[in-house]
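In: Okay, predicted coordinates and the sequence, questions at the end:
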Amino acid sequence: MTEQPQTFRIAAVPADGVGIEVVEAGRAVLEAIAGAASGRFAFAWQDFPWGSEYYANHGRMMAEDGLDQLKDFDAIYFGAVGWPTVPDHVSLWGLRLKICQSFDQWANIRPVEFLPGIQSPLRKADTTDLNWVVVRENSEGEYAGFGGRNFAGRGPGGEVAVQSAVFTEAGCERIIRFAFDLARGRAHKKVSSVTKSNAQQYGMVLWDDVFARVATDYPDVETESVLVDAMSAKFVLRPEDLSVVVASNLNADILSDLGSALAGSLGLAASANLNPERRFPSMFEPVHGSAPDIAGQGVCNPVGAIGSAALMLDHFGLHDEAKRVHRAIEATTGSGIRTRDVGGTATTREVTAAIIDNLAG
């Protein structure tokens, strides 16, 4: 009896700008991987035309029942959100954050990888093997959305805005344990916790306390607690000492962008928004934005989106296939086929085609 292939249902949400181009690139790589799998698995795609153009036509970033439409998929493959015609906080909260928070995608992982053939602004990268991952608490903290704007009736200059960061013991513990579990699978078993608890004496001191308590359950993992300003310096001065860096929503967001810039470009950075319990689909997306200045020109870097596709493969348990994608990316950049943001002249499609050609390696 012939075994039926496993079919993974994926919701594609390219959204805005270069998101459309890089999602197309990632899909091509995933289809190539599936095509070489001898029928073991396949992907079934459904496209969702949400984003800033949808907002212009409907007054909202996604369909009113959009979450219901997405909830039964195995994964969401996301592009980028944002366009000059829509305020950034409207586009972000109306689509990406709406999905992340509604589906409790509380663990955001952002690997910082230094690829061959990519020149880093960090001189140490020329002689040192650097590789770490930023684990971001993705459901609360500074992006919880608590607060408001009041007293507008006082007249010009009288309005007051309150933005509250929310830290729960349960939220801190689950992301910290996630970071420790991840560290146990790495060559350098270390977790660096990042806060600003000297100035933020409530939420971030709670984080520090939970970190200290959870660490006692992982005696085999090295630990350190570092203030965010000191960690920013450490990313530049002592990156070889990093393995897993865990931080709150805002701090990890900023630090991961710094890490990507040190690796050579935000266009290289992959990420996964995970619901580890798998009660809802997880979402995979490049770190970069929608880049309106180059959208539609065919010159954007697809590596971040393709790396995110590899994270999706890992999430599906297709670990060998994920490694093949990583090796293909490395072979491509190492051979000098690069987009212009990393010093090359190749187009988006040329880089994608080279990665597909290198999958067999």
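Out: Structure received.
In: From now on I want contacts and neighbour counts done on CA atoms only, so please keep to that.
Out: Noted.
In: C-terminal to whichever strand or helix holds residue 207, what's the next element?
Out: Here residue 207, judged by DSSP states H and E, is contained in helix 203-215. Sequence order places strand 222-227 as the next helix or strand after helix 203-215, per DSSP H and E.
In: And the strands in this structure, which stretches?
Out: 6-15, 41-47, 75-80, 107-113, 131-137, 141-150, 160-166, 190-195, 222-227, 244-247, 270-274, 282-286 (DSSP state E).
In: just checking, what packs against the last one?
Out: The reference is to strand 282-286. When contacts are defined as 3 or more Cα pairs under 8 Å, 6 or more residues apart in numbering; DSSP states H and E, strand 282-286 packs onto strand 75-80, strand 270-274, helix 303-315.
In: Included below, for side-by-side comparison, is a second structure:
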Amino acid sequence: MTHDIALVPGDGIGPEVMADAIPLVERVAAAHGVDLAFTEYDWGSERYLETGAMAPEGFLGMLADHDAILLGAVGHPEVPDHVSLHGLLLPIRKRFDQSVCRRPSILFDGVESPLRGYDGGDIDFVVYRENTEGEYADVGGREHVGHAHEVAVQSAVFTRRGTERVVRAAFEAAADREGRLTSVTKSNAQAHSMPFWDEIVREVGAEYPEVSVESLLVDAAAMDLVRRPDAFDVIVASNLFGDVLTDIGAEVTGSMGLAPSANVDPGGEHPSMFEPVHGSAPDIAGDGVANPLATVLSASMLLAHRGEAVGDADASAAGETLWGAVEDQLADSSAPRTPDLGGDAGTASVLADLRDRV
């Protein structure tokens, strides 16, 4: 079968990394007998600067016919972040009910953590982030704009359906891993939404007696991700808290350039989206030194997801091959490394080395 993938390179380093990485992904897929068909869409901030819109009218309908989406990056120094996010990334997540964001944080062999005393494999956790509501719900507004008494209201929205879906996904993951789940809230300060979250964690947790549950306030969780990252297995958190904690997770495991993610529709009715979380990195865009490994790992997650979704063992195997090639390269001290990992190699050199490993 053919897996129909929408490719949105986006902004900054996104297009240059995608241009170099996609041939590797296609090569590995073909070697496993997997047919990938990429359709590229040149949407993003450059389009916004030219036309006033990040993507054309009806772009969500265009994406709906694809099996999955691979996104490069979103963001530009001349475009406010709320404009770029609400013009492309967030509408995709919400329209396609991608309510579960899964972000692994792994200290790979051969990668140095900025934290003292941790070796490869010592840090290995995954964050399940609620992805379509919570603090990022587009509910609120501004009144009396331009006056001294101007007011802005931003309301968080937590539904039982949305909260339970991500909490259940996290418990399922914990049951398959080491059986430990950490729920992160701010229940002492947010007296309605976070106790509601805690209640659902307890309700769902009763169905998973084999999983031990720890509850942490977000400030304590942020501290502990630096103080004891090896103590975490599966973390579940709201949209905002999950966003912040996953950036910390990427840094303590070596680099944002190693951080992949999956935005998943758990019902399987819509395409899920996969993206590196390093952002558009405009300061190095065009220099050819961006780390492509987060993109390769995101493509690996895409293939694994497609394999599971349609029972395509070959797609799953292709995803494992990509992931294994990254692991082998990072463990090899003689392999090329981009500057974020302490080396001086460029994007193309890293990908050429990966091609020799698959």
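Out: Now that the structure is in, tell me what you want to look at. Worth saying up front: this structure is predicted, and the values here are computed from it rather than measured.
In: hmm, back to that, next, format the helices and strands packed on strand 282-286 of structure 1 as a markdown table and append mean neighbour count and distance to residue 93 of structure 1.
Out: Formatted as a markdown table, those follow (neighbours: other Cα atoms under 10 Å; distance: least, Cα to Cα, whole Å):
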| stretch | mean neighbour count | distance to residue 93 of structure 1 |
| --- | --- | --- |
| strand 75-80 | 26 | 13 |
| strand 270-274 | 27 | 15 |
| helix 303-315 | 26 | 21 |
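In: Minimum distance to residue 103 of structure 1: which of the ones you listed has it?
Out: Nearest to residue 103 of structure 1 among those is strand 270-274 (9.1 Å), distances taken as Cα to Cα.
In: Which part of structure 2 matches the closest one?
Out: Aligned by TM-score structural alignment, strand 270-274 of structure 1 falls on residues 260-264 of structure 2.
In: can you check stretch 212-223 of structure 1 too?
Out: Stretch 212-223 of structure 1 maps onto residues 202-213 of structure 2, going by TM-score structural alignment.
In: got a list of contacts for that stretch?
Out: With contact meaning Cα atoms under 8 Å, 6 or more residues apart in numbering, stretch 202-213 of structure 2 is reached by 164, 167, 168, 171, 174, 175, 179, 180, 181, 182, 183.
In: now do stretch 185-201 of structure 1
Out: Contacts for stretch 185-201 of structure 1 (Cα under 8 Å, 6+ apart): 179-180, 183-184, 203-205, 207-208, 211, 220-229, 231, 242-248, 251.
In: Contact partners for the residue positioned nearest the centre of structure 2?
Out: The residue lying closest to the centre of structure 2 (Cα atoms, centre = their mean) is residue 261, at 2.5 Å. With contacts defined as Cα under 8 Å, 6+ apart, residue 261 of structure 2 is in contact with 101, 102, 103, 104, 274, 275, 276, 277, 298, 301.
In: What of residue 101 of structure 2?
Out: Residues in contact with residue 101 of structure 2 (Cα under 8 Å, 6+ apart) are 127, 128, 129, 130, 131, 261, 262, 263, 264.
In: The fifth one touches residue 239, doesn't it?
Out: To tie it back to what came earlier, the one meant is residue 131 of structure 2. Yes - between residue 131 of structure 2 and residue 239 there is a contact under Cα atoms under 8 Å: 5.4 Å.
In: For the two, indicate the residue with more neighbours.
Out: residue 131 (30 against 22; other Cα atoms under 10 Å).
In: which part of structure 2 lines up with stretch 71-91 of structure 1?
Out: Going by TM-score structural alignment: stretch 71-91 of structure 1 matches residues 64-84.
In: hang on, I meant stretch 250-260 of structure 1
Out: Under TM-score structural alignment, the match for stretch 250-260 of structure 1 is residues 240-250.
In: Now do the buried residues in the matching stretch.
Out: Across stretch 240-250 of structure 2, burial judged by 16 or more other Cα atoms under 10 Å covers 240, 241, 242, 243, 245, 246, 247, 248, 249, 250.
In: How about the fifth one: what's its closest non-neighbour residue?
Out: What it means is residue 245 of structure 2. Computed as Cα to Cα, 6 or more residues apart in numbering, the closest residue to residue 245 of structure 2 that is not its neighbour in sequence is residue 222, at 6.4 Å.
In: Next: the last one.
Out: Counting by Cα to Cα, 6+ apart, residue 250 of structure 2 lies nearest to residue 256, which is 5.2 Å off, once chain neighbours are set aside.
In: out of the contacts of residue 261 of structure 2, what pair is the most spread apart?
Out: 277 and 301, at 13.3 Å, using Cα to Cα across the contacts of residue 261 of structure 2.
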